[in-house]
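> Just a sequence and a predicted model for now, questions to come.
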Amino acid sequence: MTLPARIDGALRRLTDAQWVPQLLVRLFVGYFFLESGWGKIHSLDDFAERFAEWGIPAPAFNAALCGWTEFLGGLLIVLGLFTRLASIPLFINMLVATLAVKMKEVGGLDDFVELDEPLYALSFLWLFFSGPGWVSLDHLLGRALRRKYAGQLEPKVPA
């Protein structure tokens, strides 16, 4: 077997295994947000006080929104259910946390690259584009829907 053929085979195997990082990111990041959101919704008064200190408008509402977004979004990400949809509000949550709170502490690029929130935002952006992988409820749901609507999903091309 030639070297290019071996390299091509190795690259194909890596592509076939892309479900592994999708699953690991979903489980680790999703669980982190599930647990973080759980803590926030069970101490909303304290969390709302912190929102007020940070100067975030409507602190009680936004603290509850943030906590429930993290809890429910994290749960959906772990399950791989509506992953792409769930990643949008979680991405926005991290963007707001970065811009409204964390950037006040940033003095330069060295400080910025040490923040966790942009990494979480990038994880959700990656999940939005890559999807949850085949080890997910999204995959099972999609497969069932494709079977049910098999003939109806192909585009109809006029003759």
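Received the coordinates, thanks.
> use CA for all of it now, contacts and neighbours both
Fine.
> This structure: helices as residue ranges?
Using DSSP state H, the helices of the chain run over 3-16, 19-41, 44-53, 59-79, 83-100, 109-112, 117-130, 137-148.
> Apart from its chain neighbours, what residue comes closest to the most centrally placed residue in the chain?
Residue closest to the mean C-alpha point of the chain, counted by CA atoms, centre = their mean, is residue 124 at 3.0 Å. Ranked by CA to CA, 6 or more residues apart in numbering and with sequence neighbours excluded, the top spatial neighbour of residue 124 is residue 87, at 5.1 Å.
> Identify the residues contacting the one you found.
The contact partners of residue 87, by CA atoms under 8 Å, 6 or more residues apart in numbering, come to 73, 77, 124, 125, 127, 128.
> Tabulate those residues in CSV, adding columns for distance to residue 141.
Shown next, in CSV, are those (distance: CA to CA, whole Å):
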residue, distance to residue 141
73, 18
77, 15
124, 21
125, 22
127, 17
128, 17
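> The residues you listed: which two are farthest apart?
Distance extremes for these: the farthest pair is 73 and 125 at 13.6 Å, using CA to CA.
> Could you check which of the two has the larger neighbour count?
Legend: neighbour count by other CA atoms under 10 Å for residue 73 and residue 125, higher for residue 73 (26 against 18).
> next up, a second structure to put side by side with the first:
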Amino acid sequence: MKKLLFSASPLGSRLADVAWLLLRLHIGLSIAVGAGWAKLVSMTTATEAAKLAGGQAALGPPDWFVQQVATLGFTFPSPYMWAWLATWGEFAGGLLIAFGLLTRWSAVQLAFQFFVIAFLWYETPEPVLGMYYQQLLFWCFVLVTVVGGGRYSLDYVLTQHRSRLSELVPTRRVATATAALVLFLTTACLAGGSLKSDLLIEPGKQFALGGGQPGAFRVVARNTGTVSVEIKERPLGGGIFGKATLAPGQRAILRFLPGSTALLLNPSDKKARLDLHVTGDTNLSMGYEVNGKL
């Protein structure tokens, strides 16, 4: 496990190690700042230094990126989750590559991201021969995955201090106990609370359930009325995504991310009725909104 996490070895010469360090710093910091952090604070260019100070935007992926992720097919359980993971993967992964810590793991996830960008998202992909920066970055991250951090990396420092590394990496017994505790707490949280409601939705209105809560929640909804009801998700980072349309008598099980709002829309001119069973984080705000509010 230690070798897998922190393995690093010198290259053929110190000059090669210096060149490798410069490459790591360039691709790591450019991705962390120009791609990851830029999305987190909604920068339009990588040189907007004022936004780097923070406080101007919530740390989350912008709506355009969430929609881009959705168009690529990453919609389960929510495109916002995948956009969030990709954005933080760029930011944290880039920094880790620059400092040479967990270098291979960081490079693997970034190589996957840029494989999607270079060969699935790009309008006219040209594997190997294509001269566009998305593909160049993909091959850079593949190379970093193979080579590792090199001499001038934290991975190399840790491998040279085995006693210190033993303190940083938990023993198998501690890791097993920690995993069991996390599993127990997760199960307890999921089973801890529930909320049931026989909900009436006025014509042309939508009922908003949740928004800003720290935990995820699940909704089991059954349409007990005579008109169809649309169910959508409004992520914390913005945007709105369709989840299901329940015809009278239909039932669905829907999951919503932390911070998201479940929107139950009645587009008809008659009252709608739903039987709801909510589990997970049930400390949710509730209220009616004008139909179509984003």
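Cool, the structure landed. It should be emphasised that the depicted structure is a prediction, and the values quoted were computed from it without experimental measurement.
> And residue 129 of structure 1? What does it align with in structure 2?
Taking TM-score structural alignment, residue 129 of structure 1 has residue 146 as its aligned residue in structure 2.
> Might one say that that match is in contact with residue 105?
No - Residue 146 of structure 2 is not in contact with residue 105 according to CA atoms under 8 Å; the separation is 10.6 Å.
> And the two? Which one has more around it.
Between residue 146 of structure 2 and residue 105, residue 105 has the larger neighbour count (other CA under 10 Å), namely 19 against 13.
> Please pull up the equivalent of the more buried one in structure 1.
Mapped onto structure 1 by TM-score structural alignment, residue 105 of structure 2 lines up with residue 85.
> What's the local residue count around the nearest residue to its match once chain neighbours are set aside?
Distance criterion CA to CA, 6+ apart; nearest residue to residue 85 of structure 1, sequence neighbours excluded, is residue 128 at 7.4 Å. Applying other CA under 10 Å, we find 18 residues neighbouring residue 128 of structure 1.
> about what we covered before: out of the helices of structure 1, indicate the one that is most buried.
Greatest average neighbour count among the helices of structure 1 goes to helix 59-79 (a mean of 22), per mean count of other CA atoms under 10 Å.
> could you give the angle of that one to helix 137-148?
On the basis of axes from the mean of the first three to the mean of the last three CA atoms, to 10 degrees, helix 59-79 of structure 1 is oriented at 60 degrees to helix 137-148.
> Mean deviation, helix 59-79 of structure 1 versus structure 2?
Comparing helix 59-79 of structure 1 with its match in structure 2 after superposition yields a mean distance of 0.8 Å (mean CA distance after the TM-score superposition for structure 1).
> what's the answer for stretch 90-100 of structure 1, then?
Its matched residues in structure 2 lie on average 1.1 Å from stretch 90-100 of structure 1 after superposition (mean CA distance after the TM-score superposition for structure 1).
> which residues touch the residue nearest to residue 85 of structure 1?
Neighbouring residues of residue 128 of structure 1 by CA under 8 Å, 6+ apart: 83, 84, 85, 87, 88.
> So it versus residue 17 of structure 1, what's the distance?
Separation of residue 128 of structure 1 from residue 17 of structure 1 (CA to CA, to the nearest Å): 18 Å.
> ok, now residue 79 of structure 1?
19 Å.
> What of residue 129 of structure 1?
17 Å.
> How about residue 65 of structure 1?
Shown here: residue 65 of structure 1 relative to residue 17 of structure 1, a distance of 36 Å by CA to CA.
> again, but for residue 55 of structure 1
45 Å.
> cool, residue 132 of structure 1 as well?
Going from residue 132 of structure 1 to residue 17 of structure 1 by CA to CA gives 13 Å.
> got the contact list for residue 10 of structure 1?
By CA under 8 Å, 6+ apart, residue 10 of structure 1 has no neighbours at all.
> residue in structure 2 matching it?
Matched to structure 2 by TM-score structural alignment, residue 10 of structure 1 sits unpaired.
> how near is residue 10 of structure 1 to residue 4 of structure 1?
Distance of residue 10 of structure 1 to residue 4 of structure 1, computed by CA to CA: 10 Å.
> Check residue 123 of structure 1 too.
Taken as CA to CA, the span from residue 123 of structure 1 to residue 4 of structure 1 is 32 Å.
> ok, now residue 26 of structure 1?
Distance of residue 26 of structure 1 to residue 4 of structure 1, given as CA to CA: 33 Å.
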